[in-house]
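S.K.: Build me a model from this:
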Amino acid sequence: MTNTDYRAAVVQGLRDLAAFLEANPAVPVPRHDVTFLYFPTRGTDAEMIAEIDRIAALLGTVPDPSDTIYGHHKARLTFGPVGYEALAVLAARRAQHQADVSYSGCVTPEAADAA
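M.R.: Here you go, the predicted structure:
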């Protein structure tokens, strides 16, 4: 499947989902916002930031500077509780996450009493 075919399939799938939910009001929807999330191809921080900035321009928005403290560079466009978000996780944040998960499996919590 080409990128163009895949893109068309995603757009059609979103339309089909919206039509299905509209036609079937008994089917529950999430009680929280729904985000369609795009991650750029991994590259240098500068490359990923440039890609998010490019997408932000296409969205008619600007990246949110408050996310920088979390090691993210992101642009978001919302349609009510539904959003499109382009997110780059920068190198320092990825390294911190890797360090955090390096202890996975090393600590075992005590079993809680089943009362």
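
S.K.: going forward, measure contacts and count neighbours with C-alpha atoms only.
M.R.: Noted.

S.K.: all helices of this protein, in order?
M.R.: Per DSSP state H, the chain carries helices over the ranges 3-23, 45-59, 91-101.

S.K.: Please identify the most buried of those helices.
M.R.: Greatest average neighbour count among these goes to helix 45-59 (a mean of 17), per mean count of other CA atoms under 10 Å.

S.K.: Nearest to T68, out of the helices of the chain?
M.R.: helix 91-101 (9.9 Å; CA to CA).

S.K.: Please provide the structure for the following sequence as well, for comparison with the first:
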Amino acid sequence: MSAYVIRSGDRAAFIAGLRELADFLTTNPGVLVPRNPSFGVLIDASDPAARREGLEFAAAPLGVPVEDLGEGYYDARRSFGPIAYSFIAIPPEERQ
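M.R.: Here you go, the predicted model:
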């Protein structure tokens, strides 16, 4: 068993929801959209090495590097136009 936990959701439901949102926004041009939207998946682990390992595992399919933000925080993100898709590892004490 790995020393990290990835907080992921229902993949099919997420993709269907994105398509539904895109269709809704297309047919309702009066609805405002966010300037810098983002989606994030959290990686939980009690120690920095496990957080980084979990983030590297999750970020590999995105083809982006893991960035050490310091103080136990790690991030990996890929942009699709103005939308960011990211994996985030936060120290345990900050999640409470």
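
S.K.: Switch the helices of the first structure over to a markdown table; also include distance to F79 of the first structure.
M.R.: Shown next, in a markdown table, are the helices of the first structure (distance: least, CA to CA, whole Å):
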| stretch | distance to F79 of the first structure |
| --- | --- |
| helix 3-23 | 13 |
| helix 45-59 | 12 |
| helix 91-101 | 29 |
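
S.K.: between the ones you listed, which gets nearest to Y84 of the first structure?
M.R.: Using CA to CA, the nearest of these to Y84 of the first structure is helix 45-59, at 9.0 Å.

S.K.: hmm, back to that, compare the helices of the first structure and give me the one nearest H32 of the first structure.
M.R.: Per CA to CA, nearest to H32 of the first structure of the helices of the first structure: helix 3-23, 15.8 Å.

S.K.: Report the distance from the closest one to the chain centre.
M.R.: With CA atoms, centre = their mean, to the nearest Å as the basis, helix 3-23 of the first structure stands 18 Å off its chain's centre.

S.K.: just stretch 30-41 of the second structure next, same as before
M.R.: Centroid displacement of stretch 30-41 of the second structure relative to its chain, using CA atoms, centre = their mean, is 14 Å.

S.K.: Looking at the helices of the first structure, which is nearest to E85 of the first structure?
M.R.: With distances scored as CA to CA, the stretch of those nearest to E85 of the first structure is helix 45-59 (9.2 Å).

S.K.: which residues in the second structure does that closest one align to?
M.R.: On the second structure, the counterpart of helix 45-59 of the first structure by TM-score structural alignment is residues 48-62.

S.K.: and the closest residue to S79 of the second structure other than its chain neighbours, how many residues sit next to it?
M.R.: With sequence-adjacent residues excluded and distances taken as CA to CA, 6 or more residues apart in numbering, S79 of the second structure is closest to Y85, at 6.2 Å. By other CA atoms under 10 Å, 15 other residues sit near Y85 of the second structure.

S.K.: ok, so what distance separates Y85 of the second structure from R77 of the second structure?
M.R.: Distance of Y85 of the second structure to R77 of the second structure, computed by CA to CA, to the nearest Å: 6 Å.
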